[in-house]
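[1] Prediction below, plus the sequence it came from.
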Amino acid sequence: MDEIYRTEYDGLQAIWRLNHRHEIAIMFVHKLSDSTSIVAFAPDDYPDLVQARERLPKLAKLWDAVRHDFWTEVIPAHRRSPPPEASR
């Protein structure tokens, strides 16, 4: 569970991991161009994705990208349902 994930959107990068309950834990966000920190959270206060959206609503598109990466990269393909077209 200690694998670190990186999601990029619109010049920003979110660094996150999965916590012990398999939930997203946002560690920090920085600008890709110069590594300027946008926000950094203490290890005992990593927000989940819902909390991150509440605390930093202006980063909604980045949070959407994190959610997308979680569902497409982190959750194994065999656990996802096939698209409806595949059952025809």
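    That came in fine, so what should we check first?
[2] use CA for all of it now, contacts and neighbours both
    Noted.
[3] ok, for Y9, nearest residue in space, not its chain neighbours?
    Once flanking residues are discounted, Y9 sits nearest to L62: 5.6 Å by CA to CA, 6 or more residues apart in numbering.
[4] V66 now?
    T7 (5.7 Å).
[5] The one you found - how many residues pack around it?
    19 (other CA atoms under 10 Å).
[6] quick one on the thing from earlier: what about the residue nearest to Y9, neighbour count?
    21.
[7] That one is in what secondary structure piece?
    helix 60-69 (DSSP states H and E).
[8] Show me how far that helix is from its chain's centre.
    Relative to its chain's centre, helix 60-69 lies at 6 Å (CA atoms, centre = their mean, to the nearest Å).
[9] which other residues reach that helix?
    Residues outside helix 60-69 that contact it (CA atoms under 8 Å, 6 or more residues apart in numbering): T7, E8, Y9, D10, L12, A14, L49, A52, R53.
[10] Any chance of a ChimeraX selection covering the buried ones in those?
    A single ChimeraX command suffices to select whichever of the contacts of helix 60-69 are buried according to 16 or more other CA atoms under 10 Å:
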select :7,8,9,12,14,49,52,53
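[11] The contacts of helix 60-69: which two are farthest apart?
    Based on CA to CA, the longest span within these runs between D10 and L49 and measures 18.2 Å.
[12] this is the other structure I want to compare:
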Amino acid sequence: MLHNTTFGDHTVLWKIVHGAHQIRIESLIDHDGTTAAYRMRSDGSIVDIRNGDPGVVLFGEGNDRPDLPQVREWFPRLFGLWNAVRAQYWDAVSPLDHPRYIGPCDSMPEGGNGGCNAGRMDELPYAVRHSV
């Protein structure tokens, strides 16, 4: 089952690997991003995705997807998004009668972003870029 988490201008698609109790990341979208779409392999190398939507990052190849700690290392400025994913993971595997996480963006007054847009994907992580 795929899960969808949005925090600020970013959305991540992820799944729970049962048995391993791990979070595997499928994709990341920066809704205001201008960076060309690309696929990030498990070794950190990057392959351009021709005609892909700007701001889209796909992860892994085949059935191989990075886990949350790996993606957190590649995109450390998106810590709020990764914390929200982790909280939603715990809500899925051990639900409470209320959500575990309410991000700072959820309580921001109209027009204020309180830094919720921090961590642009325009600043790519260090990686080798490949074209296909």
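    Structure's in. What do you need? Values in this document were obtained by computation on a predicted structure and should not be read as measured data.
[13] Mind telling me the TM-score for this superposition?
    The TM-score (TM-score structural alignment, normalised by the length of structure 1) is 0.70; 75 aligned residues with a CA RMSD of 2.2 Å.
[14] hmm, back to that, quick one: the residue nearest to V66 of structure 1 is in a strand?
    Yes. Under DSSP: H, G, I helix; E, B strand; the rest coil, T7 of structure 1 falls within a strand.
[15] Show me what it lines up with in structure 2.
    In structure 2, the residue matched to T7 of structure 1 (TM-score structural alignment) is T5.
[16] I figured that match was touching E26, is that so?
    No. Assessed by CA atoms under 8 Å, T5 of structure 2 is found out of contact with E26, at 11.6 Å.
[17] shared neighbours of the two, anything?
    V12, L13.
[18] Structure 2: helices as residue ranges?
    Here structure 2 has its helices, by DSSP state H, at 68-74, 79-93.
[19] Would you mind telling me which of those is nearest G60 of structure 2?
    Judging these by CA to CA, what sits closest to G60 of structure 2 is helix 68-74, at 10.9 Å.
[20] what's that closest one aligned against in structure 1?
    Using TM-score structural alignment, helix 68-74 of structure 2 pairs with 49-55 in structure 1.
[21] my read: Y38 of structure 2 touches I46, true?
    Yes. Shown here, Y38 of structure 2 and I46 form a contact pair, counting by CA under 8 Å, at 6.5 Å.
[22] Nearest residue to the middle of structure 1?
    V66 (3.0 Å; CA atoms, centre = their mean).
[23] That one pairs with which position in structure 2?
    Match for V66 of structure 1 (TM-score structural alignment): V85.
[24] got the contacts of helix 60-69 of structure 1 as CSV, with distance to K31 of structure 1 columns?
    CSV is the format used below for the contacts of helix 60-69 of structure 1 (distance: CA to CA, whole Å):
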residue, distance to K31 of structure 1
T7, 12
E8, 9
Y9, 10
D10, 9
L12, 5
A14, 9
L49, 19
A52, 17
R53, 18
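[25] nearest to I38 of structure 1, of the contacts of helix 60-69 of structure 1?
    Taking those together and measuring to I38 of structure 1 by CA to CA, the closest member is L12, at 8.7 Å.
[26] residue contacts, the closest one?
    V29, H30, K31, L32, L62.
[27] mapped onto structure 2, which of these hold?
    Cross-checking the contacts of L12 of structure 1 against structure 2 gives V29, H30, K31, L32, L62 as conserved contacts, using both residues aligned by TM-score structural alignment, their matches' CA atoms under 8 Å.
[28] The fourth one and G11 touch, don't they?
    Right, L32 of structure 1. Yes. Between L32 of structure 1 and G11 a contact is recorded at 5.4 Å, counting by CA under 8 Å.
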